[in-house]
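> This is the structure alone, sequence omitted:
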């Protein structure tokens, strides 16, 4: 991993995100962290020739630079390769433009509160980044106490349409030297599959994704009343550090796999969640 972007608004949550980025970057001394602050100025201020508006813009730019200096002056950030960036962007959806410009591998964001994404995630700046980002986004609700992600749970429907996101997800976690736990959740509904059907679906997927069936023995087939309960129960059982999910881009985090599955994974997970656009 070469570059990580952390949107910073100088809040406690963005401090958590930057701390997590520093911990991940310690795995590779060449990893650069881009701490991005957006002034969110209007076009009227950005493009004006009015001297008063120009003075206003310069004031906010210098204020941001001062805040950055104070924000980064913490022991945990010492020695880390952090580059502060201030942009005149208006909305957080433009973080994806910065990611493309710099060839970023990951975006890390803090999410306010601990009551669940249903109240504080949907409609927030974090959701906007997730919806527009072409690179994975790691969302934290709290300070990540560990130095690394040891165990990651990734649930899939193992459809052939999921092969590409699986490859990108697997590559990232291999780079982080993380143990990946793949699970298929079987439910008592119209999506119920027999053991043979599940194994055939996963076999077809692995042949497309891996070219062999070596990982078939490592797939965890879980039975539960919903995908969300299956994922969360399994993550709790193995003591996972992170849950990874696929999203359908601008339709938001509510849309996993085929169709729409509720936001319960994000709402009820106390673990960090990493999203990959499908």
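Everything's here; your move. Keep in mind that this is a model prediction, so the values were computed, not measured.
> C-alpha from now on. contacts and neighbour counts both.
Noted.
> contacting residues around residue 268?
Neighbouring residues of residue 268 by C-alpha atoms under 8 Å, 6 or more residues apart in numbering: residue 116.
> my bad, residue 111
Residue 111 makes contacts with 13, 120-121, 126, 139-142, as judged by C-alpha under 8 Å, 6+ apart.
> Out of those, which is nearest to residue 209?
residue 139 (26.6 Å; C-alpha to C-alpha).
> about what we covered before: out of the contacts of residue 111, which are inside helices?
13, 120, 126 (DSSP state H).
> what about the closest residue to residue 142 other than its chain neighbours, how many neighbours?
Among residues not flanking residue 142 along the chain, residue 16 sits closest, at 6.6 Å (C-alpha to C-alpha, 6 or more residues apart in numbering). When neighbours are defined as other C-alpha atoms under 10 Å, residue 16 has 21 of them.
> Comparison target, given below:
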């Protein structure tokens, strides 16, 4: 049984996220939570038409699930408060297993400085997050790029990655970006082989790419092999001050034209 959260703002990208989330459901026990966050439900401008607006939001949410799978339980929730705080609280209190969000990509200086909503969720979510850009479905995911940190003490993370690979019946492309500061390519390939053996991976390839910029190296490789998804592991720093620091994962989410999956270690 999976409990999937889809933050919804009624945009085209959120509709694509909802369709992908529905496609991820397997059984009648799976549950989908479509959530719209209102900054302040008690705001004076909103309170005068509170009931009417809530009903309209509810109707929009129901319309977005018109093509839902028979038997899959779908909940429509409207939350009040700051977006990130509301989403993180909902993940915890409602025992969410997975978040699926639509992304518009990079949108200029304002979001570069503050971080888009999906960047904030990717950096802080305690559960895996799918960033959906296009019209992906589970049958179209054949090749997953997985940039490796070569750490051998992340069994929980790799179990999630293996589960991801199994879900899509896909090939895993282990990737290490070499920035030319230390080990040579042959040594890195040996370490990647050790990494794959240690975690008992199967159906995978190993690649070392030389690029001074990690983000660019990952994106170039993904395009080169025509990958369908990039799987990234974040640092799991949930203190909000870290939202203002550089994040390769957030950059990938903003600039990749394919599906991105993230998990906080």
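That came in fine, so what should we check first? From a predicted model like this one, the values you see are computed outputs, not experimental measurements.
> Among the ones in helices among the contacts of residue 111 of structure 1, which one sits closest to residue 225 of structure 1?
residue 120 (26.0 Å).
> How many residues are close by that closest one?
Residues near residue 120 of structure 1, counting by other C-alpha under 10 Å: 17.
> from memory it sits against residue 112, does it?
Yes - between residue 120 of structure 1 and residue 112 there is a contact at 6.5 Å, judged by C-alpha atoms under 8 Å.
> The residue nearest to residue 142 of structure 1 and residue 247 of structure 1: what is the separation?
23 Å (C-alpha to C-alpha, to the nearest Å).
> Against which helices or strands is the host helix or strand of the residue nearest to residue 142 of structure 1 packed?
Using DSSP states H and E, residue 16 of structure 1 sits within helix 12-25. Other helices and strands packing on helix 12-25 of structure 1, by 3 or more C-alpha pairs under 8 Å, 6 or more residues apart in numbering; DSSP states H and E, are strand 3-7, strand 32-38, strand 106-110, strand 137-140.
> Could you export these as JSON lines, including mean neighbour count and distance to residue 58 of structure 1?
Converted to JSON lines, the helices and strands packed on helix 12-25 of structure 1 look like this (neighbours: other C-alpha atoms under 10 Å; distance: least, C-alpha to C-alpha, whole Å):
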{"stretch": "strand 3-7", "mean neighbour count": "26", "distance to residue 58 of structure 1": "21"}
{"stretch": "strand 32-38", "mean neighbour count": "22", "distance to residue 58 of structure 1": "14"}
{"stretch": "strand 106-110", "mean neighbour count": "26", "distance to residue 58 of structure 1": "27"}
{"stretch": "strand 137-140", "mean neighbour count": "24", "distance to residue 58 of structure 1": "31"}
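> Include distance to residue 76 of structure 1 when you put those into JSON lines, please.
Listed next are these as JSON lines, based on distance: least, C-alpha to C-alpha, whole Å:
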{"stretch": "strand 3-7", "distance to residue 76 of structure 1": "15"}
{"stretch": "strand 32-38", "distance to residue 76 of structure 1": "14"}
{"stretch": "strand 106-110", "distance to residue 76 of structure 1": "17"}
{"stretch": "strand 137-140", "distance to residue 76 of structure 1": "17"}
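> one step back: show me the subset of the contacts of residue 111 of structure 1 that structure 2 keeps too.
On the basis of both residues aligned by TM-score structural alignment, their matches' C-alpha atoms under 8 Å, what survives of the contacts of residue 111 of structure 1 in structure 2 is 13, 126, 139-141.
> Return the closest of those with respect to residue 205 of structure 1.
For these, the nearest to residue 205 of structure 1 is residue 139 (27.8 Å; C-alpha to C-alpha).
> which one in structure 2 is aligned with that closest one?
Under the alignment (TM-score structural alignment), residue 139 of structure 1 maps onto residue 131 of structure 2.
> again with residue 149 of structure 1
In structure 2, residue 149 of structure 1 lands on residue 141 (TM-score structural alignment).
> Now do the contacts for that match.
168-170, 228-229.
> at 6 Å what do you get?
Neighbouring residues of residue 141 of structure 2 by C-alpha atoms under 6 Å, 6 or more residues apart in numbering: 168, 228.
> same thing with the one 3 residues further on?
For residue 144 of structure 2, the contacting residues are 172-173, 229-230, taking C-alpha under 6 Å, 6+ apart as the criterion.
> from the residues you listed, which ones fall inside strands?
Residues of the contacts of residue 144 of structure 2 located in strands (DSSP state E): 172-173, 229-230.
> Tell me where the stretch 101-250 of structure 1 has strands.
106-110, 137-140, 151-155, 179-186, 220-223, 242-247 (DSSP state E, counting those that start in this stretch).
> picking up where we left off before, now, among the ones in strands among the contacts of residue 144 of structure 2, which is nearest to residue 83 of structure 2?
Closest to residue 83 of structure 2, out of all of these and judged by C-alpha to C-alpha, is residue 230, at 25.4 Å.
> residue with max distance from the center of structure 1?
residue 51 (40.8 Å; C-alpha atoms, centre = their mean).
> measure that residue to residue 45 of structure 1 for me?
For residue 51 of structure 1, the distance to residue 45 of structure 1 - C-alpha to C-alpha - is 10 Å.
> Next: residue 249 of structure 1.
31 Å.
> for residue 97 of structure 1, same thing?
Using C-alpha to C-alpha, residue 97 of structure 1 is found at 21 Å from residue 45 of structure 1.
> Right, I'll leave it there.
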